[in-house]
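**Q** Coordinates for the following, if possible.
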Amino acid sequence: MSMDAITIDGLCRQLQQELSDSRVDKIFMPRREEVILSLRSRRGAWKLVISCSGAGGRVYLTGKKTENPDAPPMFCMLLRKHLTAARLLEVSQPEHERMLLFRFSAYDDFGELSEKSLAVELTGRRNNLILLSGDGTILGCLKKVDSEMSPQRPILPGLHYRMPPRPVRRSLLALTEEEARALAKKALSQEEGAKALTGELDLVSPLIARELWHRGGGREEALAAEIMDLSRRVQEGDYQPTLLRRGEEYVDFSFMPMSHLGEDTQNLPQEGFSQMIERFYGERASEERRKSVSSALEKRMANQESRLVRKLANQRNDLLRAEKREDLKRRADLIMANIHMIPQGAEKVTVTDYFSPDLPQVELELDGDKTPQQNAQALFKEYTRMKNAQQALEEQIVQGEQELEYVQSVQLALQQARDIKEVNAIREELLESGYLRSKEKHPKKKKPAVFQPREYTSPSGLRILCGRNNRENDQLTLRTAGKNDLWFHSQKAPGSHVILFTQGQTPTGEDLEYAARIAAGHSRLAKQSLAPIDYALARHVKKPAGAKPGMVIYTDYKTLFVRPLED
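**A** The predicted structure is shown next:
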């Protein structure tokens, strides 16, 4: 992802043209490494997104709304203190570095005008956002860098800001034709010529170096001409913002079209650098956020599942032992039947088993510190305890199996969530169910998630809805479906609730099979060649009192074996 120096130069020119003389209206930090400045001028309003994520630092303008935390981070409060109502004077790219400098004019604590600056470093893993005073003193930074992390260039409040170190290379902008030919000749003499161009020239990224090498075609004059043409482009700002797409995915972007990536890569011209960057990172950033939140929830649910599986295994072992309690009662009865023959203090005794037809001799182990009667009482007591334990264990196992089924249904919903909104809806469900704790001391009551189940149309044109999570499953089955609509669900496996709306008609066999395939595709049986799917009238589906979201019981059902639908 090429936020290289030349792309940043093109972006800088666009931002300077569009944002000059605008004022900072509001400042937000929707995520830990992302700041949004809401800017306003006579020409309109913009949101300037500054992301310092190591996966893809970027700056662009957007019109999209974002959700912001109720409690802003400290760095956000610092920016608000110094930059709210500040006027943007200039957007620049110091020394053609991979950074942008936003210079503001703002009133200080004494009511006097002073300059403040935001330095956005876009150097890869060490992307950073730094607030500077007029004399270059660091007032605050998004990522603090102490002397142990970087002895040559610590970044901490109170220190004087220094530019990032840059390697000694030839200036692309000051290159003469003679120097370009010498450079081309040197590159052609090396095994990795494109890499040599990157090492010799500043501003030239590996992507651009490979493009120059490809266009040069192994000829010295042609390569030198391409180098000089690149120098001209940068000096004149002659850029063509281009998205590079392979198949359905954006793979990169640049300030000019790329020809060396092959015929399967499309060059899509863009109206501006900001629009190009927003388009490239839009879906990618949304997917990154979805994975970030989803993976944390999946890990928690996996731990919960492991805990429940271990707990159920222990309970089932205890139940097996409890079911063998009749042996305790039999031993106690034998002691009482032969108590007149058992001497005091005996640890082993052979007695007659009066409860067997052939009256065999049986050896019993006793506690020598107890009397025969006390031994029998201890066995009777243990028998009664295990009898009571069996009933409690059976109830606990049923509850544990129901909870395990619920946890597995949440895991399935997380795996099938398509965007951050679906993941957040599942997170809210887990907060309500007590599996997560809110970090807010006094959480505000949030609006319920929009009910948007997945929608399909059957072969004969009937409407089919499929729940995306357990709360949607409940609403779909218990409130949306009519009593004569058909309900589908995977047999003895977590899955989405699917409703086939009959609309007063009798569904065809193809309709039933299609709805069943949807239910199979959105269940834990999705990878089986054939999956058993139960279906019943919605009026035969009930929710037990106190059951967890998505948990129902049903009667009068039939079963179809179908091939899961690949959505």
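
**Q** switch to C-alpha atoms for all contacts and neighbour counts from now on
**A** Will do.

**Q** Which elements pack onto the longest helix along the chain?
**A** Identified as the longest helix of the chain according to DSSP state H is helix 273-323. With contacts taken as 3 or more CA pairs under 8 Å, 6 or more residues apart in numbering; DSSP states H and E, helix 273-323 sits against helix 5-19, strand 58-62, strand 242-246, strand 249-254, helix 372-416, helix 420-433.

**Q** Looking at these, which one is packed in the most?
**A** Burial of the helices and strands packed on helix 273-323 is given as mean neighbour count (mean count of other CA atoms under 10 Å); strand 58-62 ranks first at a mean of 22.

**Q** Residue 143 against residue 121, yeah?
**A** No - contact criterion CA atoms under 8 Å: residue 143 and residue 121 do not qualify, at 11.0 Å.

**Q** So for these two, which residue has more residues nearby?
**A** It is residue 121, of residue 143 and residue 121, that has more neighbours when counted by other CA atoms under 10 Å, with 21 against 16.

**Q** Apart from its chain neighbours, what residue comes closest to the more buried one?
**A** Leaving out its chain neighbours, the residue that sits closest to residue 121 by CA to CA, 6 or more residues apart in numbering is residue 99, at 4.4 Å.

**Q** and what of residue 323?
**A** residue 390 (7.2 Å).

**Q** unless I'm mixing things up, the one you found is touching residue 319, no?
**A** Yes - using CA under 8 Å, residue 390 is in contact with residue 319, at 5.8 Å.

**Q** neighbours around residue 42, how many?
**A** With other CA under 10 Å as criterion, residue 42 counts 8.

**Q** want to put them side by side, so please do this one too:
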Amino acid sequence: MSFDGSFTHAMVHELNDLLKSGRITKIHQPYENEVIITFRANRKNYPVLLSAHPNYARVQITKIPYANPAVPTNFAMMLRKYLDGAILNGIQQVENDRIVNFSFSKRNELGDIEELLLAVEIMGRRSNIVLLNNTTKVILDTIKHINADQNRYRLLLPGATYITPPSQDKLNPFTDETKAYAKALSDFPNQEVLATELHRIYQGLDKNTSLELANYLHQHNESSAFDDFFEKFDQPNPVMTTKKQKSSFTAFPYATLEGTQQNFTTLGDLLDAFYVAKAQHDRVIQKAGNLVHVVKNDLKKNRTKLKKLNQTLASSEQADVYKIKGEILTTYLNQVKRGMTEITLPNYYDNNQDIKISLSNQISPSQNAQKYFKKYQKAKNAVHYVSEQLTKTHQEIDYLDNIMTQIELANPQDLDEIREELEKEGYLKVNQKKRKQKRSRASKPETFHATDGTQISVGKNDTQNDRLTLKTAKKTDIWLHTQKIPGSHVIIHDANPTDQTLTEAATLAAYFSKAQQSAHVPVDYVAVKRVHKPNGAKPGLVIYEGQSTLIVDPDEQLVNQLRQV
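**A** Got it, this is the predicted structure:
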């Protein structure tokens, strides 16, 4: 299910219950299209995510931590100017559309009460967040500026008059008194056709909700069935339904959706679980900036170098042939005449089988023999050099491959440490301006809890991995890592975990690795005291011995469950 109008109705109901009359205490814009506004209401703090992301636009209370940028954006500064300390009067949905209006009151610099509106338009790639004076309808700022060239119907620029998006010629199912559904039910007895008709008639119904409504009307013949269905959105029972790695979120269980169901206390918790991987990955790629570009380029260079080294090694395997030819020429030097271009002589290394030897007619027989000895020595030296370079290049590729995996698995707040590591290792130029800024606090490994309550820590970058394995963990704790696959260090904070806890921790190790989309992933586990870091090794690299191995399948649903326990 998408964030349709009916789900928006349920979300507005939840937000009003928790936030009404609350005061804004913090405003941040951690990501390009998303704002976090913290409300203080009923003696609790509620971080509310307002997202205008083209793929993940939504409004919700979130518990997912975020990285606050060192320098606030212009839009964040404008929100702070007008809304910091403002009182929330209420949250309204425009009809059953995906437009949520937060109305505020605040005293301005002159002491007069000013009415302000923050409109969140959830419309795919046209999603936006608009701050305006609720009395004059003049736009103060928007998270995305839209000029006349981009939209002829309305301007979304500071100083322009706010015009709501064009309304659809559809009925609001929450206020419909025409009972248009009854005629549709009698005209279209087929459930799927009825769903299509309901989608055409009513506003804010996506495909899943339309189909569920059609099924509900068929199953319940009471005249109140239509109203009963939409009353469920005012008393939601949030659920995520998963089938074959595909998940859907709904305000209450849908009989028409098959799969494993996972219930949540609030709609915000539901969306956190649903978007934790999808939205976080997008945020990471967005914030990673040139990190991905630099690592991919270095990986490409080293893989090209590896290919050339292997070719050189293959040609260097002819070294013994050069030596044999040089020795045979020396033995039969009296049979070699100046001016010859080749000669066939018995090879006493191969049962005196004849061997053909090419010669230069410009040099003497003795010089021809010496030429082969020089080729032999050069090839022999090349084998030693190429072998060393092959080892270094393999290590470089493994390191960069591991960094790439860390970027893909990281939370946005983990990226600063990855960037610092790449600067320290010489892959990135040091940004002197950022170096002078106050260094951000070290990020911490993510914490999970096994079914029996045992704490499990998962490092998300080399800095976290080294700190977790070599400093934080006890020597008797259990260390896990995917076998010969880039991934996170995982620590079970228990010397004798149960088999179930071991399996759950191994599943975490498989999920937070390059093998996340694979099956039957081998995961090694061993006591921390058997894990060591070689002298001069790159960050995150360790060696270990005496390990045992588990074969597990990465399971996103299990990961989310362990995250919430």
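
**Q** TM-score for this pair?
**A** For this chain pair, the superposition-based TM-score is 0.68 by TM-score structural alignment, normalised by the length of structure 2; 534 aligned residues with a CA RMSD of 5.8 Å.

**Q** roughly how far out does the longest helix of structure 1 sit from the chain middle?
**A** Relative to the chain's own centre, helix 273-323 of structure 1 is displaced by 9 Å; criterion: CA atoms, centre = their mean, to the nearest Å.

**Q** In terms of secondary structure, what does whichever helix or strand comes after it contact?
**A** Counting by DSSP states H and E, the next helix or strand C-terminal to helix 273-323 of structure 1 is helix 326-337. Counting contacts by 3+ CA pairs under 8 Å, 6+ apart, helix 326-337 of structure 1 is packed against strand 348-352, helix 372-416.

**Q** Please report the distance of the closest residue to residue 113 of structure 2 other than its chain neighbours from residue 124 of structure 2.
**A** Spatial nearest neighbour of residue 113 of structure 2, chain neighbours left out: residue 107 (4.2 Å); criterion: CA to CA, 6+ apart. Residue 107 of structure 2 is 34 Å from residue 124 of structure 2, where distance means CA to CA, to the nearest Å.

**Q** about what we covered before: could you pull up the residues touching the residue nearest to residue 121 of structure 1?
**A** By CA atoms under 8 Å, 6 or more residues apart in numbering, the contact list for residue 99 of structure 1 reads 5, 8, 93, 119-123.

**Q** Which of the residues in stretch 232-242 of structure 1 are classified as buried?
**A** Buried positions in stretch 232-242 of structure 1, judged by neighbour count with 16 or more other CA atoms under 10 Å: 233-234, 239-242.

**Q** And those residues, which two are furthest apart?
**A** 234 and 242 (15.5 Å; CA to CA).

**Q** where does the residue nearest to residue 524 of structure 2 when sequence neighbours are not counted land in three-state SS?
**A** The shortest distance from residue 524 of structure 2 to any non-neighbouring residue, by CA to CA, 6+ apart, is to residue 549 (4.4 Å). The three-state label given to residue 549 of structure 2 by DSSP: H, G, I helix; E, B strand; the rest coil is strand.

**Q** quick one: contacts for residue 549 of structure 2?
**A** So residue 549 of structure 2 contacts 522-525 (CA under 8 Å, 6+ apart).

**Q** how close does the residue positioned nearest the centre of structure 1 sit to residue 421 of structure 1?
**A** Nearest to the mean C-alpha position of structure 1, by CA atoms, centre = their mean, lies residue 291 at 2.0 Å. For residue 291 of structure 1, the distance to residue 421 of structure 1 (CA to CA) stands at 12 Å.

**Q** Residue 190 of structure 1 now?
**A** 52 Å.

**Q** Need the overlap of contacts for residue 143 and residue 121 of structure 1.
**A** Looking at what touches both residue 143 of structure 1 and residue 121 (by CA under 8 Å, 6+ apart), the common residues are 128-129.

**Q** Tell me which residue lies farthest from the centre of structure 2.
**A** residue 334 (73.7 Å).

**Q** That one falls within a strand, correct?
**A** No - per three-state DSSP, residue 334 of structure 2 lies outside any strand segment and is helix.

**Q** List the contacts of it.
**A** Taking CA under 8 Å, 6+ apart as the test, residue 334 of structure 2 contacts no residue whatsoever.

**Q** mind checking how far it is from residue 321 of structure 2?
**A** Taking CA to CA, one finds residue 334 of structure 2 at 21 Å from residue 321 of structure 2.

**Q** now the helices for the stretch 101-250 of structure 2?
**A** 180-187, 191-201, 207-219, 225-231 (DSSP state H, counting those that start in this stretch).

**Q** Which one of these lies nearest to residue 443 of structure 2?
**A** Per CA to CA, nearest to residue 443 of structure 2 of the helices of the stretch 101-250 of structure 2: helix 207-219, 39.7 Å.

**Q** How far does the closest one sit from its chain's centre?
**A** Per CA atoms, centre = their mean, the centroid offset for helix 207-219 of structure 2 relative to its chain is 34 Å.

**Q** helices and strands around it, which ones?
**A** For helix 207-219 of structure 2, the packing partners by 3+ CA pairs under 8 Å, 6+ apart are helix 191-201, helix 225-231.

**Q** go with 10 Å
**A** Helix 207-219 of structure 2 is packed against helix 5-19, helix 180-187, helix 191-201, helix 225-231, strand 246-250, with contacts defined by 3 or more CA pairs under 10 Å, 6 or more residues apart in numbering; DSSP states H and E.

**Q** Distance to residue 423 of structure 2 added to these, as TSV?
**A** Conversion of these to TSV gives the following (distance: least, CA to CA, whole Å):
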stretch	distance to residue 423 of structure 2
helix 5-19	43
helix 180-187	63
helix 191-201	54
helix 225-231	55
strand 246-250	38
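
**Q** Neighbours of the closest residue in space to residue 420 of structure 1 that isn't next to it in sequence, how many?
**A** Sequence neighbours aside, residue 290 is the residue nearest to residue 420 of structure 1 in space, at 4.5 Å (criterion: CA to CA, 6+ apart). Counted with other CA under 10 Å, residues neighbouring residue 290 of structure 1 total 20.

**Q** isn't residue 486 of structure 2 right next to residue 408, touching?
**A** No - between residue 486 of structure 2 and residue 408 no contact is recorded; they are 11.5 Å apart, counting by CA atoms under 10 Å.
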